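Make a model of this:
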Amino acid sequence: MANYFVGDIQGCFDELQLLLAKVEFNPSKDILWAVGDLVARGSGSLPTLRYFKQLDGSARVVLGNHDLHLLAVAAKIKRANPKDQLDALLASSDLNSLIGWLRIQPLFQELPERNIIMSHAGIPPQWDLARLRSEAKKVSDALISPDYIQALISKMYGSDVNSWDPKADPLQQKIYCINALTRMRFLHSDGKLEFDSKLSPSAYKDSTLTPWFKFDGIINQTHTLVFGHWAAIMGEVGMQDMHALDTGCCWGEYLTLWHLESNQKITQNKLKKS
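Take a look at the predicted model:
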């Protein structure tokens, strides 16, 4: 059995299929891990969701910010970004089934026997594993509840909740969890999330901003962390226990697959439009 971790697909379904063919991915014995943002900017969001849904036990998925936004768009409380290519997905006959499948996906995944944790954007440095499990479960419980749209999805937007407060009300704690695990890139010196800076760290050399993975985190002392979300760093973190897999396929770069057992990264360039 092999474990393959793939970066942000964002609807680049054809590139995903070519990448999986390169490693002869076999769902009968292999596991495909996806760091989230299955949908959005590429033209294949619909087949991407269908593919992962039918993989069933052969896939491990976490939700990204674009996946959560899709829940809001499908519920008609937000409009699709004009740059996203979601028309086919939103008009599909199995949209409700796909949305139901997305709602049961978690914010993080574990491979305990290898001490690996995967999330979309990262893990708050101040959280230990017990806190991560607890807070992520609260969000998952809210997503599967019948009133998930009004109770959570409609309220998760905004950047006001940018720091962890164990005394905050339950909704704010859920929003922080979503913000940290699906939107985090830089942190201020006091650990607060910074949402506006999306370039590589070299663009902010004179600022007080620090990439979240450069903080002395609790979990990364014992675990290997796998994440996506930050295409601008193109997989470069300079740390052996971190694997950043978003390499900007939807922006014209390439899709990256990490083969755990060989510790090798395999890539597939963005296909040119005919």
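
Please count neighbours and contacts with C-alpha atoms only from this point.
Fine.

Which residues are in contact with K29?
Taking Cα atoms under 8 Å, 6 or more residues apart in numbering, we find K29 in contact with M1, A2, S58.

between these, which has the most around it?
When neighbours are counted by other Cα atoms under 10 Å, S58 leads the contacts of K29 with 17 neighbours.

Quick check: the gap between the nearest residue to that residue once chain neighbours are set aside and L111.
Closest residue to S58 apart from its sequence neighbours, by Cα to Cα, 6 or more residues apart in numbering: I31 at 4.8 Å. Distance of I31 to L111, computed by Cα to Cα, to the nearest Å: 11 Å.

and what of F13?
25 Å.

Buried residues of stretch 198-210, list them for me.
K198, S200, P201, L209, T210 (16 or more other Cα atoms under 10 Å).

L257: which of those residues is nearest?
Nearest to L257, judged by Cα to Cα, of those is S200 at 21.0 Å.

wait, isn't that closest one in contact with A232?
Yes - applying Cα atoms under 8 Å, one finds S200 in contact with A232, separated by 5.1 Å.

Now do W212 against R79, distance only.
For W212 relative to R79 (Cα to Cα), the value is 30 Å.

another one to check against the first:
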Amino acid sequence: MSTYLIGDIHGCYQEFCQLLEQVAFDPSQDELWLTGDLVARGPNSLEVLRKVKSLGDSVRIVLGNHDLHLLAVFAGISKNKSKDRLQPLLEAEDCDDLINWLRRQPLLQIDHDKQLIMAHAGITPQWDLPTAQRCAKDIEAVLASDSYPLLLDAMYGDMPNNWSENLSGLARLRFSTNALTRMRYCFPAGQLDMICKEKPEEATPPLKPWFDIPTQIPPSYTIVFGHWASLEGKGTPSNVIGLDTGCCWGGSLTLLRWEDGRYFHQPSTQLKAEE
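Just a heads-up that it's a prediction; the model follows:
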């Protein structure tokens, strides 16, 4: 049995299948972890969702900001942008089934035996692991309920940006959603900055990448994340691994085999997605 971790697919179905073929992925015995943002920008979001759903219990995913955006579009809360190339998915006969499956997926994956953590954007330095688990489960419970449009409507916004156990209701859910699916930079005390998207060497002080601020996560654990394609998988501490290498932007789709630390790459066959 092997554990394979793949960065943001973004509708790049052909590259996804080719990458699985590279490693001879066997869903009957292997495990596949996906960092989120399964959909949008690439050409085949529908096929990606169908494929991932068909893999059943062999796959472990986390939701990313683009996956949540799809749910918001489906619920009539957000506009369907042509650059996201979601129309074939929204018009598919199995769209309802795929959406109901997607909104029941987690925002955090943890394997204590492997000491492995996966979140789409990462883990804010203001959280320890139990707090991250609680906050992820809060979001997951709402998304799986009939009240999920309320969360999707409230998640758009950059405040509050400072964690407190006193946060409650939609403000708490918005902070948690931003931390798990949108975060890149933090202020030195850990408050989220939701504006800067530059490469770390171009960021304005005192902002730092979230992974460069002291964490409350035990150092024996490795955090795997996606979301930040411009990093190209570089510049993180040894126990933090970024796997988004920008397939939909003309880069590649990257896979890490956990057991031996070997990387596999599938170059993009797509034209660069629209910004």
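
TM-score for these two?
Once superposed, chain against chain, the TM-score is 0.96 (TM-score structural alignment, normalised by the length of the first structure); 271 aligned residues with a Cα RMSD of 1.1 Å.

Just want to know which of I31 and L111 of the first structure has more residues nearby.
Per other Cα under 10 Å, whichever of I31 of the first structure and L111 has more neighbours is I31, with 19 against 13.

corresponding residue for that one in the second structure?
The alignment partner of I31 of the first structure in the second structure, by TM-score structural alignment, is E31.

Report how many residues lie close to C250 of the first structure.
23.

Next: G36 of the first structure.
33.

F213 of the first structure too?
19.

what does W127 of the first structure give?
Applying the criterion other Cα under 10 Å, we find 15 residues in the vicinity of W127 of the first structure.

So the residue lying closest to it once chain neighbours are set aside versus E135 of the first structure, what's the distance?
In space, and not counting its chain neighbours, W127 of the first structure is closest to I218: 6.4 Å by Cα to Cα, 6+ apart. Separation of I218 of the first structure from E135 of the first structure (Cα to Cα) stands at 16 Å.

now Q10 of the first structure
26 Å.

swap in L98 of the first structure?
Counting by Cα to Cα - L98 of the first structure and E135 of the first structure are separated by 25 Å.

For the residue nearest to the spatial centre of the first structure, which residues are in contact?
The centre of the first structure sits closest to H120, judged by Cα atoms, centre = their mean, with a distance of 2.5 Å. By Cα under 8 Å, 6+ apart, the contact set of H120 of the first structure is 35-37, 62-65, 107-108, 181-183, 227-229.

tally of neighbours for the residue nearest to L86 of the second structure when sequence neighbours are not counted?
The shortest distance from L86 of the second structure to any non-neighbouring residue, by Cα to Cα, 6+ apart, is to A40 (6.2 Å). When neighbours are counted by other Cα under 10 Å, A40 of the second structure registers 27.

residues in contact with A40 of the second structure?
H10, G11, H66, D67, K83, D84, R85, L86 are the contacts of A40 of the second structure under Cα under 8 Å, 6+ apart.

Then Q115 of the second structure?
Contacts of Q115 of the second structure by Cα under 8 Å, 6+ apart are S220, Y221, T222.

Try it again at 10 Å.
P218, P219, S220, Y221, T222, I223 (Cα atoms under 10 Å, 6 or more residues apart in numbering).

neighbours of the alignment partner in the first structure of the third one, just the number please.
When the first structure is aligned by TM-score structural alignment, the residue opposite S220 of the second structure is T222. Counted with other Cα under 10 Å, the burial measure for T222 of the first structure works out to 12 neighbours.

Check the one 4 residues further on too.
Other residues within reach of V226 of the first structure by the criterion other Cα under 10 Å amount to 27.

Assumed it was part of a helix.
No - secondary structure of V226 of the first structure (DSSP: H, G, I helix; E, B strand; the rest coil): strand, not part of a helix.

From what I see, it and D8 are in contact.
No - between V226 of the first structure and D8 there is no contact under Cα atoms under 10 Å: 11.6 Å.

So for those two, which residues contact both of them?
A34, V35, H120, L245.

contacting residues around H112 of the second structure?
Y221.

L107 of the second structure now?
Contacts of L107 of the second structure by Cα under 10 Å, 6+ apart are 35-36, 61-64, 118-121, 132-133, 135-140, 176-177, 180-181.

So the residue lying closest to it once chain neighbours are set aside versus A119 of the second structure, what's the distance?
Counting by Cα to Cα, 6+ apart, L107 of the second structure lies nearest to V62, which is 4.5 Å off, once chain neighbours are set aside. Separation of V62 of the second structure from A119 of the second structure (Cα to Cα): 6 Å.

And these two? Which one has more around it.
A119 (28 against 24).

Isn't the more buried one up against P106?
Yes - with contact defined as Cα under 10 Å, A119 of the second structure counts as touching P106 (9.2 Å).

shared neighbours, these two?
G36, I61, V62, L63, G64, A136.

List the ones among the residues you listed that fall in helices.
Of the shared contacts of A119 and P106 of the second structure, the ones assigned to helices by DSSP state H are A136.

so which of the shared contacts of A119 and P106 of the second structure comes closest to S168 of the second structure?
Of the shared contacts of A119 and P106 of the second structure, the one sitting nearest to S168 of the second structure (Cα to Cα) turns out to be A136, at 13.9 Å.

I'd assumed W127 was in contact with the closest one.
No - judged on Cα under 10 Å, A136 of the second structure makes no contact with W127 at a distance of 11.4 Å.

where do the contact lists of those two overlap?
A179.

hmm, back to that, more crowded one of I218 and E135 of the first structure?
Using other Cα under 10 Å, the more surrounded residue of I218 of the first structure and E135 is E135, with 18 against 15.

Quick check: which element contains the residue nearest to the more buried one when sequence neighbours are not counted?
Among residues not flanking E135 of the first structure along the chain, C177 sits closest, at 6.6 Å (Cα to Cα, 6+ apart). Applying DSSP states H and E as the criterion places C177 of the first structure in helix 170-183.
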